[in-house]
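> With the sequence up front, the predicted model follows.
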Amino acid sequence: MKLYDNRNSKLHAVWMILLVMILIVGCSGNTNSPSTGQADGSSTDGKQDPSKKEASKPKLSIYVPSNVEEFPAGTDLNQNEIVDYIENQTGFDVEWEMQPKENVEQKINIMMASGDTPDLIITGSKDIYANLAQQGLLTPLDEVLQQFGPRIMETVPDETWQAVTYNGSIHAIAVPQNQRATSGMLVRTDVLEELGLAIPKTLEEYTTALRTIKEKKPEMIPMLGGAADGNAFGNISSFSGAFGLGAKYVVEGDEVVHTYTQPYAKEFLTYMRGLYEEGILDREYPVNKLPNLQEKMVSGGAAMATMDWVNAKVITEAFLEKNPNAKMELIHPPVGANGQFGYQKNTPVRVYMLIPKASAKAKEAVQFINNYMAEDVLNVVSYGWEGNHYNVENDVVVATEAAENIRYRIYYQLWDSEKNFLNRVTLKGFAPFYFPIMDYSTYTEITNFAPPIEEVVENTQTLTDLTNEYYIKIITGALPLEAFDEYVDKWNSLGGAESLKAINEWYAGFNA
C-alpha cells in the first residue's frame, strides 16, 4: 500500500522547502559586521536594497547639524551604508536633512512658524532650545520618555534633565556632556627657547615673556586676539580666567554674581588695555576673526593665542609642515594673583534633541533614539565595522585606511559616551591637543544647569552686545577706563539686574 500519492509527494516537498526557509530566517539575527547578510533584504556590507525596504517601518524626519565632511561618489545624506544600518537596527525609515552652516536659528524659527517641521531637531544650542520652549513649540516628554525611553532615562543624570525641564516638564531629550577640555594657550615654544625664556605659568611670568618677545622679536605679534566674531573675549580668554572672568555667572558664597560687572573685571580691562597700548596685543584685535588668527599663527607671525583643541591641531600641523624644526604647543594658561586660572567648563547638556509639537511623533522619536542607543549602533556610527574600518588591539580601537571612506558618519552621531569620544579623539590624532588641557576647564557657568529663565532669554542679546561694545572700546582705548562704571550702570538698567535677580531666585531652589 502506498503511503503517498503524487499530490501528497509534491505537497510534502513544498512543506520541506518552507520549513527550511523558516529555519533560515529564524536563525539569522542582527549583527554589526558587514560580512553577514541580513534577513530584511540588506546586503552584506550593511546596505539595503531600496526595493526591499519594509513599507511598514514608521517614518521619521531628522534635522542634523552641518559639518565639513563630504560623501563619496554615489552616496549622500540619505543613501549610504551607515544610514541603511541605522534603519535596519532601529526599525525606522529615516529621512535626514542637514542644517545650513550659517543662520541655523533663523532657519529653525521659520520652519517652526510655518508648522512644516521635522520630527526631530538636533542642536547644541541652548538658545535655540530655550527660545522654542518658551514659545510653547516643543512637546513635553515626561510620559513618553517613561513609556518608550528606558535606555534614555537610565543614561541621563538628574542634573542634565534639570537643564531641560521647563515649567515642570522635560522639553528635550538631553544628551549628557562627554567632553571636559575646551581651550589652552597655543604658544611658539621654540621662540621662548630662542629668547632664553622658561615656559610661563603665572600671570607675571606671562607678562615678562610677552614684553621680551615684543622687544627682541619686533616683527612678531606677541599675542593674538579677535573680537570680530561677536565676542570681546575672543582668543584672550586665557587672561580673563586669570582675573576671575572664566564664566559669566558664577556662584560666590551663597549667591550668583555677574563676573563681568565685578571690580575684578575692571582689573582685567586695565591689564588688557596695557597690553594693547604696548603693542603686545595684536592691533587688529577688534577686527580679527578666527580665520585671521589661524593665518597669523600658521604663517609664524604670532607667538601665542588662546585656541580650542580642534583649531590647535589644525594650526599646529599646518605650521609644522612649513617649519618642521619649530615648536608649537598648548601650555598652561596664566594663573592670577589669587590662584585662579582656566576656562569655562562644558555644559551638562551636549546636545538638545527637540521634538516640535507640530510633528505629532513624540512616541516614534523617543523610540527611535532609544533603539539607536544600542551598543552595536553606537559602535558602528563611531568607528564603522570591526575588521573593515577598525581593529581592536590591546583594548585600543585602531582605525584602518578604510575608515577614511566613512568620515561622513559624524552626521549620524546623535548620542555619544565619553569612552567613544576619547577613542575618536585618539583615532583622529587629537590626543596631543585634547588630553594636555583636560584640567584647564575650571569655571562653572551656573546658568548652564538652569532651565530657560524668561528674563535671561529676553535680555541676553542686549546685554551681550553691551558688554562687547564697552569691553572692546575700553581695551583699545576708544573709551577711558572710567567708562567701566558707566557700563555697569547700563548693564543693570537694560535688564541685567532683572536677569541676575531671576537667576538667584532659581539658584535658591536649585541649591536647596
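It's in. Numbering: from 1, shown residues only.

> contacts and neighbour counts: CA atoms only from here.
OK.

> quick one: secondary structure of residue 398?
Local secondary structure at residue 398 is given as strand here, using DSSP: H, G, I helix; E, B strand; the rest coil.

> Tell me if I'm right that it and residue 425 touch.
No - counting by C-alpha atoms under 8 Å, residue 398 does not reach residue 425; the two are 11.6 Å apart.

> Next, the buried residues of the helix or strand hosting residue 312.
Using DSSP states H and E, the element containing residue 312 is helix 309-322. Of the residues in helix 309-322, those buried under the neighbour-count criterion (16 or more other C-alpha atoms under 10 Å) are 309, 311, 312, 313, 315, 316, 318, 319.

> Take this one as well and set it beside the first:
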Amino acid sequence: MRYQRRLFITSIAVILLLVTVIGCSQSKEANSSGNTGNQKETAEGNQTSGGKETDTLPMSNGKYDPPVTITTVRGVGGDLTFKNGETIENNVHLKWAKEKLGIDIKYLWTVTDTNDAYKTKLRLALSANQKMPDIVALRSDVDKDLIDSGKFMDVGELFDKYASQTWKDAMNEDPTVWYPYMRDGKRYGIPILDYAYNADPVLWIREDWMKKLNLQAPKTLDDLQNIMDAFTNQDPDGNGQKDTVGLTIGFKNWVNTWMSDAGWVFGGYGSMPNQWNEKQDGTLEYGSVSPETKTGLGKLREWMEKGLIPKEAGLFDETKATELFTAGKAGIVAGPHWMPWWPLEDVKKNVKGAEYKAYPIPSGPDGKAGRHDTASRNGVVLINKDMKNPEVFFTYQNYLFDNYANPKAGTEFENGMAKGYDWDEVNGKVVVGGEVPGGSVPVNKYTLTFDGARIPSLSMKTLAKLANGEEAVTPYEKTAKAATPVTVLEAAKIVLEQKDIVMPQKFVGAPTETMKAKNELLQKMEKETFSKIIYGKVPLDAFDKFVKEWNSAGGEKMTKEVNEWYQSVSGK
C-alpha cells in the first residue's frame, strides 16, 4: 500500500529530525514514575491477550529492577548514522533504555538494508521456522506473511490494557490505522504512527517565471493549463530556446504517487486512480476503472500532445521527474509540503535568481478538486506470541509518547533525544543540527519504532500555526520554528486549508485471494493502457475496453472481496 513507498529520502533525515525530535505531554505522575498507562509497581500478575498468566516483573522508581530483556531485529538503512564509534547494537539510546526504564534491548541479528535485505531475511527466517524475536518492527509488506504465520499475538487487548492515554489518543485520531493488521476482527499488529498529511501534495511553481510572464495564481485546471502553455512556449528562462515544459510528472511507477504525480489531475474530475475509493453508496470502487478517470486520462493526453509535460514522463520515476524542475527546465511540480528541504532548493543552486512557491491544488470544470491522502501510519510492531511479558514494550513506548512526542519545557527531551548527539549546549546556548560539536545524528531513529513517537496531527497543526504568525510556545513549536523555512510553513498551511479535498485510500487490508492471483496481471494491463492513452498510441475509448477486460480478468471478483473486507472492518 501507499505507506510502503512513503519512506522519505534519507538525505533529508537529519533536517527532518530538527522538526520531529520532540515528545508527548505527560502527567506529573508519569513524569515521576515512568509507569505504563495501567501498570502498577506491585507484584500483581499479568495476562497476555491469550489469557496466559505472566510472571511478575518488579519495578522500582519507574524502571524494571532487575532489568528485563527485549529481543528484536533490525534492517539498518542509510538514514541511520552514528558517532562516537556507536552502532545499532550499542548506542546512546540503548544505554538510556536500560538506565531509565530497566529495559535491555538486544538484537538477535541486524542486516544492512539494501535491496530489501531486511524483508528478505525476515522471509527466510519465517520459511526456515527460525525463532522469532520478542518484537519485530517493520515497514514492509512482509508484515502480512508474519501475521498470517501465527507466530505473533493478538495485541488488541494488550494495547487497550497497557497503552497510555496519550498513545491511545494519538491512535484514535485515525482508527483506520489498525485495518491492515486486523484478522477476523482481531488486531495483530500495533501501527507505528506517522504525521498526518505528510505526503499530501501541493503545486510548486516557479514564482520568478510567474512574475516575468505576469501570470496569476491558478484556481482551475484551465488556469493551470494556460500557465503551463506560457511556461512551455514563452521562453520563461530567457535563453532564446524552446527547452522548457510547463509541468513535470513521472508515471513510470504510477500516475498517483508520492511526488511529481498526477493524481490531483484526476481529482479535478472526481476520481483517484491506483487506489480504492468510497462511492456515495458506501461501497468501494477501484479508482482506475471509474468513468471519471477516463476524463483525466484525456486531459493528460492533451497536455502530452501539446508538449506541456515531458515526453519522457513514462520513463521518469518520482525523483527523476523532479530533477527537471530543479534543473530549471520545468515550471511546475506536485509534491509534499517539505520539498524545499529536498530537493527543490537545488533549483536555486542551478539557476541564478530562481524562486518557487506553493499553490493550492486547482479544481476541475465542475468545481471538484482532489488529492491523494497520507496514511497516519508508517509501519507496524508485531509481538511474538511466546513473549512472556509483552507489557514491557508498552512501558518503553508509553514513555516515548508521554515524554518525547510533544515534550514540556524543562523535561529531558525538551531539546532532543540525547545531548551531544541530536542537540548540545555551546557557550550556554542550545544548538542542533550542524552546530552540534562532532555533528548531529538522528537518535530517534535508533528507537524500536524508527522515529520515537509521533502524534499524527501535531506536525501540520504546528506548521500551519507558525505560518499564521502565531507565537511558538511549546518546545516542539520552538524547534519547528527554528528549523522550518517559510516556504515549508506556507505549503503546510495550504495542505491543511485543503484537507477537505483529500480522497483517502480505503482498502488497506491484506491482499485478497484474487489480488494474490491476479493483481500483477491487472496492474500490468492498467499501466500499459494508461501509458498508451496518454501517449496517443491508442484512442481514448481504449479505456472502456480496458475496464471490461479488467473486470473479466479478476477485477470484478476482487471488487467483491474488497467490499467484503471493508464491511467487516467498518461495518458499512
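Structure's in. What do you need? Note that the structure is predicted; figures quoted are calculated from it, not measured.

> re earlier: what stretch of structure 2 does the next helix-or-strand element following the helix holding residue 312 of structure 1 fall on?
Reading on from helix 309-322 of structure 1 to the C-terminus, the next helix or strand found by DSSP H and E is strand 329-331. Residues 357-359 of structure 2 are matched to strand 329-331 of structure 1 when aligned by TM-score structural alignment.

> before we move on, the earlier item: distance between the helix holding residue 312 of structure 1 and the chain's centre?
How far helix 309-322 of structure 1 lies from its chain's middle: 20 Å, per C-alpha atoms, centre = their mean, to the nearest Å.

> With stretch 95-108 of structure 1 instead?
Counting by C-alpha atoms, centre = their mean, stretch 95-108 of structure 1 is centred 16 Å from the centre of its parent chain.

> And it, what's buried?
95, 96, 97, 99, 105, 108.

> Might one say that residue 543 of structure 2 is in contact with residue 294?
Yes - taking contacts as C-alpha under 8 Å, residue 543 of structure 2 lies within contact range of residue 294: 6.4 Å.

> if we can go back for a sec, nearest to residue 163 of structure 1, of the buried residues of helix 309-322 of structure 1?
Out of the buried residues of helix 309-322 of structure 1, the one with the shortest distance to residue 163 of structure 1 is residue 309. That distance is 25.9 Å, counting by C-alpha to C-alpha.

> Just tell me what that closest one corresponds to in structure 2.
So, by TM-score structural alignment, residue 309 of structure 1 is matched to residue 337.

> do residue 190 of structure 1 as well
Looking across to structure 2 (by TM-score structural alignment), residue 190 of structure 1 lines up with residue 208.

> How about the helix or strand hosting its match, which residues are buried there?
For residue 208 of structure 2, the element it lies in under DSSP H and E is helix 207-212. When neighbours are counted by 16+ other C-alpha under 10 Å, the buried residues of helix 207-212 of structure 2 are found to be 207, 208, 209, 210.

> any idea how far residue 324 of structure 2 is from the last one?
According to C-alpha to C-alpha, to the nearest Å, residue 210 of structure 2 and residue 324 of structure 2 sit 17 Å apart.

> Same check on the second one?
Distance of residue 208 of structure 2 to residue 324 of structure 2, computed by C-alpha to C-alpha: 16 Å.

> How about residue 197 of structure 2?
Applying C-alpha to C-alpha, the value for residue 197 of structure 2 to residue 324 of structure 2 is 25 Å.

> try residue 285 of structure 2
Following C-alpha to C-alpha, the distance that separates residue 285 of structure 2 from residue 324 of structure 2 is 34 Å.

> try residue 541 of structure 2
Separation of residue 541 of structure 2 from residue 324 of structure 2 (C-alpha to C-alpha): 31 Å.

> neighbour-wise, which of the two wins?
Neighbour tally, residue 541 of structure 2 and residue 324, criterion other C-alpha atoms under 10 Å: the higher count belongs to residue 324, 21 against 11.

> residue in structure 1 matching the more buried one?
Alignment note (TM-score structural alignment): residue 324 of structure 2 maps to residue 296 of structure 1.

> you'd agree that match is up against residue 305?
No - Residue 296 of structure 1 is beyond contact range of residue 305, at 10.1 Å (criterion: C-alpha under 8 Å).

> State the number of residues packed around the counterpart of residue 536 of structure 2 in structure 1.
Residue mapping for residue 536 of structure 2 onto structure 1 gives residue 477, with TM-score structural alignment as the criterion. Here the number of neighbours of residue 477 of structure 1 (other C-alpha under 10 Å) works out to 14.

> swap in the one 3 residues further on?
By the other C-alpha under 10 Å criterion, the neighbourhood of residue 480 of structure 1 contains 14 residues.

> in which helix or strand would I find the residue lying closest to it once chain neighbours are set aside?
Closest residue in space to residue 480 of structure 1, ignoring its immediate chain neighbours: residue 474 at 5.9 Å, by C-alpha to C-alpha, 6 or more residues apart in numbering. With secondary structure defined by DSSP H and E, residue 474 of structure 1 is part of helix 454-476.

> for residue 325 of structure 2, same thing?
Residue 325 of structure 2 is part of helix 318-326 when elements are defined by DSSP H and E.

> residues of that helix that come out buried?
For helix 318-326 of structure 2, a neighbour-count test (16+ other C-alpha under 10 Å) marks 318, 320, 321, 322, 323, 324, 325, 326 as buried.

> Average offset of that helix relative to structure 1?
If you overlay the two and look at helix 318-326 of structure 2, the average distance to its match in structure 1 is 2.5 Å (mean C-alpha distance after the TM-score superposition for structure 1).

> For residue 348 of structure 2, list the residues it contacts.
326, 354, 355 (C-alpha atoms under 8 Å, 6 or more residues apart in numbering).

> you'd agree the last one is up against residue 208?
Meaning residue 355 of structure 2. Yes - taking contacts as C-alpha under 8 Å, residue 355 of structure 2 lies within contact range of residue 208: 5.3 Å.

> okay, residue 543 and residue 294 of structure 2: which has more neighbours?
The neighbour comparison of residue 543 of structure 2 against residue 294 (other C-alpha under 10 Å) goes to residue 543, with 25 against 21.

> which residues touch residue 264 of structure 1?
If you count contacts by C-alpha under 8 Å, 6+ apart, then residue 264 of structure 1 has 243, 244 around it.

> same deal with residue 313 of structure 1?
Applying C-alpha under 8 Å, 6+ apart, the residues contacting residue 313 of structure 1 are 430, 433.

> And the strands in the stretch 51-200 of structure 2, which stretches?
Secondary structure of the stretch 51-200 of structure 2 by DSSP state E, counting those that start in this stretch: the strands cover 53-54, 59-60, 63-64, 68-76, 103-112, 135-138, 182-183, 186-187, 190-193.
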